[in-house]
Structures are given as C-alpha cells and as structure tokens.
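A.B. asks: Next input, structure requested:
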Amino acid sequence: MTRKLFGTDGVRGQANSWPMTAEMALKLGAAAGRYFRRDGRNAHRVVIGKDTRLSGYMLENALTAGLTSTGMNVLLLGPVPTPAVGFLTRSMRADIGIMISASHNPAEDNGIKFFGPDGFKLSDEAEAEIEQIVGSAITPAQPQNIGRAKRIDDGLGRYIEYAKTTFPRRGQLAGLKVVVDCANGAAYRAAPEVLWELGAEVIPVGVAPNGHNINDRCGSTHTDTAAEAVVAHGADLGISLDGDADRVMILDETGRVADGDQIMALLAARWADAGQLRGGALVATVMSNLGLERFLEGRGLRLERTKVGDRYVVERMRAGGFNLGGEQSGHIVMTDYATTGDGLIAGLQFLAAMVETGERASDLVRQFETVPQMLTNVRYAAGQEPLSAASVQAAIADAEARLQGKGRLLIRKSGTEPLIRVMAECEDDAILGDVVGGIVAALSA
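C.D. replies: Model (predicted):
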C-alpha cells in the first residue's frame, strides 16, 4: 500500500489544511481506536498530549471524538513533551499514546504522532494498517460501549519526577547557572522545574506560549536566543529544546553550540569507558557528520547508520540491542531512560558529565573536528517531482564524480515538509560549495 497520510514522523501538515483538519483527525482517532480494539475488549485507554499550538485544541477534540466513538477511554494530558507521552503510555498501561505536535515546525503547522503500548512509536506496518482503516468504513462501538474522556492532572508531574531520577543522585546542580530555552513549547513548565529542583539556578527562556509563538526565534532551531541569554547572564550552560522537547542543542558558557553529533560523541565515549554502551556502537542517521564516524572508530566503536528519522534510529537500536543513538538535529535516544528522543534528559546527561568531570561546558562540547558539511533545503510545489528532472539528475551525477574519494553526497525528500534536502561533506570547501550550488540551481530552475 502506498502511504499518503503518514510521513517519517506521523501525520503532519498545515493546520486546517489536508491532512491536518478536524475531519481527518476524527477519522485517524477512529481508525487508531479500531486498530487497537481488534480483540473486542472494552477496557482500552489512550493518553493524548500536545504542545502549545493553537490548533492543538481542535485536533485534540477531534481525536477524542474519534477514539471514544470506537470505545476507547481517553486520558488528556494537556501540554507535555513528546517523550512524556511515550513514558506515560507505558506507565499508565495505555494501548495508545498520541502526541499532537509538529515538533520544530512553525506554529501554523501541526502533526499527530502515535505510540504503541510499549511506549515506542508505531512501526511503518502499523501506520500503514491505520491508514488503510481510515480509507474504509469504520464500525463504531455500540452505544453502551462508547468511551469516556477526562483530563489527567498529574501526568506532567509524573514525568518531572521520572526525569529527575535519570540524573545521578551523587551529583547535584547547586552552583551551576543554566539557561533553558523551551521554544514556547511543550516543555515550558517541565524543563525549568526539573533543573531547579535538582539545584540549578535557572534562567528560563521561551516559557510564555500564546498559541502562536512556538519555535518563533527561539528553541533548538534558533539557538541565538539561548546563546545571548547564556552570555548575558554568565551561565555555565545553555539547553535549547524544540517545540515538543524531543530534541536539544547544548550551548557552552561562551554560547558555542554543540549539535546532536557532538552530544552523542560525548555520551558514547563516556558510556563506553564505563562499560555501559551496549553493542559497542552508536546508531545515527546518514546525516551525521563523517567526523563522528572517525571519532568512534578511533575508540574502537562503530557507527551504525540508518535513514533519516528518529523512529528508524530506534528500530535499529531495538533490533541490535543498542542503547544510544540519535540524529545530528538533536534527537538523542537513550533507551535506558526513554523510548524516544528526550531533549531534557539528554541535557541532564550533559550536566552529569560536567559535574562528574569538573570540566566546563566548553571543554566538553567539541569532541571531534567536523568534516565541512553543507545542507541546503529547496522547497517545491505540491505535485512536483523535481528529482526526476534530467537537469537535476545530471547535476547530481556531476557532483558525485567530483566528490569521489573526497566526501559524500546525500539528497532526499523531507518526510515532514515539501523540501528537497541537499547535503554534502568534503574537506575542500570550494568543491563543497560548487557541488551543492549546482544541484540547488538545477532544483530551483
């Protein structure tokens, strides 16, 4: 079956436009309810979380209607980080977890992510089955079996308490000043509270959501805001989250940024030294820098690459028994602690490294020298297939020939936006600029 609704991270689009409409959310809720109620039991439950987008109210109500129409009981968590939904799905013995969020995208977008009863995101096969049910007639529950819905007040508190347990008890954060940028998103309450309760002096940024300002000049995709706050307040560290807090960028005391590759390198080295890195490998995507691969090889460790999407990282981790993985974009997946990327817990692990080594953040954020990398996004119109054009194919072939033995090229469609992502790595900056520029020009023609 060709999937049309689901991308690399659930269903996503502009709010009130297909597929992010109330009508489609209702159908998705009913389809998910039918998928998980195939054994006929009536005691099923769903937890639903959301970020701070205005459209979250609309989608939450529509999903709830669809789910309860098939007999599912819905527990509404309100604004919580995406990893909290994964945690609470398993903790509360729910059959489904749903997160309403478009992650790092602007406020006018939204998305719907599904988690299975184990707290992990659904497989491609499960999503394909739900999509097939959406397109067919969905049998509703009998009137006496319609589900109930209620607000859960302690869900966020449960996650906060759990997040604190992932920080080593012997290491407290007293004496450390930490900037945390919550992107006016889902972690605007949880992240500052966790850090403060662990003893840090907290400088909160991006904690005034109004439904429209999520990811707006703040968060992990706009680290200048956190960097300015770090320098202005003389902070020891900056933690910059995205709108649903499943990814993070770390900033040292000078405002310099460490992306997901550098954070993973630090954790992999520390965990390997402590005998905690299972399988002697780190799982990352094809987007991770060649420098990370060389760093790991120098320590006798492996880099296992997957296609782009934290769900594929997690699938490889589970299949291979690995416990550390992630993406350059800041998804850090630590299955000892969470079922999906957790920006807050990753930030706590970085803080643990600072506390245990006594080193400054600037001593830890640069674990390896990156191979020069250039990434350019080219937007295309709906219905177009720009990669099939002969001129684009010729530009790609020329780029591959020029990079032979000197670097690598990766071109892919975004799974969440109408973008072609052109990425290349090469030690020669001139060649790097030429090959990316040539492909971008062909795509834009």
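A.B. asks: switch to C-alpha atoms for all contacts and neighbour counts from now on
C.D. replies: Fine.
A.B. asks: Quick one: distance of stretch 41-53 to the chain centre.
C.D. replies: Here stretch 41-53 shows a centroid-to-chain-centroid distance of 19 Å under the convention Cα atoms, centre = their mean, to the nearest Å.
A.B. asks: Buried residues in it, which are they?
C.D. replies: 44, 45, 46, 47, 48, 49, 50, 51, 52, 53 (16 or more other Cα atoms under 10 Å).
A.B. asks: what does stretch 404-422 give?
C.D. replies: Quick answer for stretch 404-422 (16+ other Cα under 10 Å): 407-409, 411, 413-416, 418-422.
A.B. asks: which stretches of the stretch 151-300 of the chain form strands?
C.D. replies: Residue ranges of the strands in the stretch 151-300 of the chain, as given by DSSP state E, counting those that start in this stretch, are 177-181, 201-205, 237-241, 248-251, 257-258, 281-285.
A.B. asks: Deepest-packed of these, please.
C.D. replies: strand 237-241 (a mean of 32; mean count of other Cα atoms under 10 Å).
A.B. asks: next up, for comparison:
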Amino acid sequence: MSRLFGTDGVRGVFGEELTIDLAYNLGRYGSYLLAEGSHHPKIVIGMDTRESGKPLEQALVEGITSVGGEVLLAGVIPTPAIAVITRELGADAGIVISASHNPYQFNGIKFFDAQGYKLPDALEDQIEALINECAALDDITAKGSVSTIDHPETIYFDHITKGISKDLTGVKLVLDCANGASAAIAKDFFESIGAQVSVIGDQPDGQNINCGCGSTCLKTLQEMMADSDADLGLAFDGDADRCLAVDEKGQIIDGDAILNLIGRHMKSQGCLKKDTVVVTVMSNIGLDLALKEVGCKSIKTQVGDRYVLEEMRANDYNIGGEQSGHVILLDHNTTGDGMLTALYLATIIKNSPQKASELNALMTSYPQVLVNAKVANTKKHDYLGDAVIQDEIQKVESHFAGQGRVLIRPSGTEPLVRVMIEGNNQRELEKIAGNLASLIEERLV
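C.D. replies: Okay, the predicted model is just below:
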C-alpha cells in the first residue's frame, strides 16, 4: 500500500483519492495528535479557490470539532499565510486545502505545526496509522467551535514586510495570480506599498485555477511584458507558495535565476549565511557557476521544498528553493512564499541601476529537458528494479560522461516519473529524454 502523505501533504483527485471521509479523518486524527493529547486543539484552516475547497473545509471542521478542537477559518488565502497566521495566533496547527499548481480537479490537505513548518514524516505516519486503524477516541466528549478570522491577510502582510523595504514607488508590475489564492489580495498589497500594478488571472470561478495562467503557464504574462513598459512581471501558482518572474523583454526569470539574484543580494548585504544557497538536484548547473562568480556556493538536496527546508534548518542556511519557483527565505517565513519572493525581487529591481533583463543575464542556463512518463502511482518506483530501464539509463549516462547529466525521479504529488537531461545540445536532449520516457511508460504499464 502506498503512503498516504506525499512530499506536500495528501493530494489527489477530489472524490476519488481525496474524499470527504478522508478529509474528516485527517481533521480528526491530525488535530488529536497535533494537540499532543489535549482535547482542545486550535487549528487554522485556509484554502485556494478550487470548487472542492468548501466541502473539504466542512469535512475538516467536522473532524476537528469532533475531538473538541477550535477551528479558525481564514478563507481563501495563500499557503504561506497560513504558516504565518498559525504562528502569530498561537495555534496548535494550520491546515491548507490546496493542490498548488495542479488542475482544479485535484485538491490536497497539508498540515503545518505550531511554528509554521510542514510536519515531519514520522508524525504524518502516525496520523496515517490512526486512520488505517480507524482508531477509537472514545474518551473525547468535548464539542469544538468554529470562528472566522477577520482580515487574515493583514497578519500575513505585516509579517512578510518586516525587514524588507515597503516602498516600491515608481516600480511598474504586472501580476498573474493564476486565478488562485492570491487573486483577491496581491494587487492591493503591491499598490499599498507604491507599485503601479496591472493584474491578470484574478477572476477565479472554481475551475480556472492554473488554467492557462500563473507560474505554470507564463505565455500571457510574457506577451504583456513585451508589449508594455512594466519593469517586472510576477506569476504565482494556485496557492501562491511559488513565484516566477518575467523581465521587461518578456524573458522568463525562473526559480534558479531568482535564487541567484536574491542570493547575490543577500551576500552583498552580509546576510547570506555561510555564503550558501540550498537547491535541489533539478537546479541548473548555470546557477552553481553564477553563484561561484560572487563567492557563493550551492548545496543540493533531493527534489521537494520540504527537503530543501530540512537541509536549511539542519545546517543553519537562510535561503533555498527550487527551479519551479519555491523560494524559502527562512529569515522571513518557514515555507516557500510567492508574495514574499515577489516583494524581495521587486525591491532588488527598484534599487538596481540595471533592468530586470540585465540582472536576469547574470546567470546563463544550460539546456535542460524535462519529460514526464505517465505511470500509475503504485508503479512510480518500479523503474528502479527494471533491468531494461536501468540498462538504458546507464547507456545515456555513459554518452554524456562529463558533458551533461541524467536525473530520473518519481513525482511526489502526481502519477508521473520525471526524466530530466541536461547538456549542450537541445535537440539531442529532447530526443534522448523522449525516448527514455517512452521506454519507462512501455515497461511500467
């Protein structure tokens, strides 16, 4: 049986993998454990704009209140805001209902602990064990309560602006809110600190989250930037824990380039701990070289922002992230934070004599091809034991010896095996990656 929790909570198609009953049990057993035996845990709940959010919220509320829990509803709000609000209000935990960058049919449930950190694997395993056992909690008789937080975004904004300039006067921004959690608040926030703002992806209807917009689809934002006089375009994903950018010429500033710019800035300000940026194995080799130019280095982890954060906490680093736009600025928040990243990047642009395109050019990316092989969730790891697949991987690695690299990994949130190849020849990379992905699909039917 596969593990219930993936790299980013419990996620699946609503009504299939992620059911109302499962949400109820996650609320019930999760709050019971997070309260460390207390019958009155305080839990903050927020969500993105998916149409399945409200029924999942109701199920979680019923589960939490069944063990005497106090629920504080934050409504539609970015994932990182829940980490902040949980901590600021002294709650026992926070819960986010979101499937992040996935299509609207998917949803997810993710827990934060009292300090705003994602739960460790061991605690997730305890929750899962109680669910699988249908454990009785007969000694609990207290009835819980539900209330709504007034203007929860204010708590979030007050926190992320601490230690960062609140003045973007004269900066022209285009925001793409992915029809998601930032849609109702991002424009007002950036205008409140002086930026001139245009916005797209701010009309959520429950089904259009991440649909042709946001950080997973930058085409519209690129076109707007190329045709406007804006200084910077900023794109969030559905729950706004990611941010990608577009320069004034319409060129993408991906997560690696953002980490390079913020890392360099922190180094220049003397606040980059150990002169190190934590990245994943998916990070482009160009980031390593760009950081080295200014006396910085990178440490690599397995894919997933939770593993980046684990490395940061274990060894006292204060910036890390992923090429996809998860950027963790641990001096300011405990999780990837799209709006915080956007604020930091826009502040760099405002205070630099160089345009965004010139700053973007400080890092040269090597060609990198990523192809997804579609396989069942139950077979995502079977490629490791398949002799034919492993033989082909060895052949590709030998072909690129010293001139590129191959990375095969199962997705932590989707029924996919990801094939990534990096090297100098784009056309060759596409052919080899496509062939390898096809082989994986054929062998793992």
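A.B. asks: And the TM-score between these chains?
C.D. replies: Once the chains are laid over each other, their TM-score by TM-score structural alignment, normalised by the length of the first structure reads 0.95; 440 aligned residues with a Cα RMSD of 1.7 Å.
A.B. asks: Residue 325 of the first structure touches residue 336, doesn't it?
C.D. replies: No: if you go by Cα atoms under 8 Å, residue 325 of the first structure and residue 336 don't touch, sitting 11.3 Å apart.
A.B. asks: Looking at those two, which one has more neighbours?
C.D. replies: Under the criterion of other Cα atoms under 10 Å, the comparison of residue 325 of the first structure against residue 336 puts residue 325 first, with 31 against 11.
A.B. asks: Can you tell me how far the equivalent of the more buried one over in the second structure is from residue 271 of the second structure?
C.D. replies: Matched to the second structure by TM-score structural alignment, residue 325 of the first structure sits across from residue 320. Using Cα to Cα, to the nearest Å, one gets 14 Å for the distance from residue 320 of the second structure to residue 271 of the second structure.
A.B. asks: what do you get for residue 84 of the second structure?
C.D. replies: 22 Å.
A.B. asks: So between the two, which is more surrounded?
C.D. replies: residue 84 (28 against 13).
A.B. asks: Distance check, the more buried one against residue 44 of the second structure.
C.D. replies: 10 Å.
A.B. asks: what's the spacing between stretch 111-130 of the first structure and its chain's center?
C.D. replies: Centroid separation between stretch 111-130 of the first structure and its chain, computed with Cα atoms, centre = their mean, is 15 Å.
A.B. asks: for stretch 235-245 of the second structure, same thing?
C.D. replies: Computed by Cα atoms, centre = their mean, the chain-centroid distance of stretch 235-245 of the second structure equals 8 Å.
A.B. asks: so where is it in the first structure?
C.D. replies: Stretch 235-245 of the second structure lines up with residues 240-250 of the first structure when matched by TM-score structural alignment.
A.B. asks: Quick one: closest of the strands of the stretch 151-300 of the first structure to residue 136 of the first structure.
C.D. replies: Among those, strand 281-285 comes nearest to residue 136 of the first structure, with 35.0 Å by Cα to Cα.
A.B. asks: In the second structure, what stretch matches that closest one?
C.D. replies: Against the second structure, strand 281-285 of the first structure falls on residues 276-280 (TM-score structural alignment).
A.B. asks: Identify the residues contacting that stretch?
C.D. replies: Contact partners of stretch 276-280 of the second structure, identified using Cα atoms under 8 Å, 6 or more residues apart in numbering, comprise 259, 263, 296-304, 308, 311-312, 317-322.
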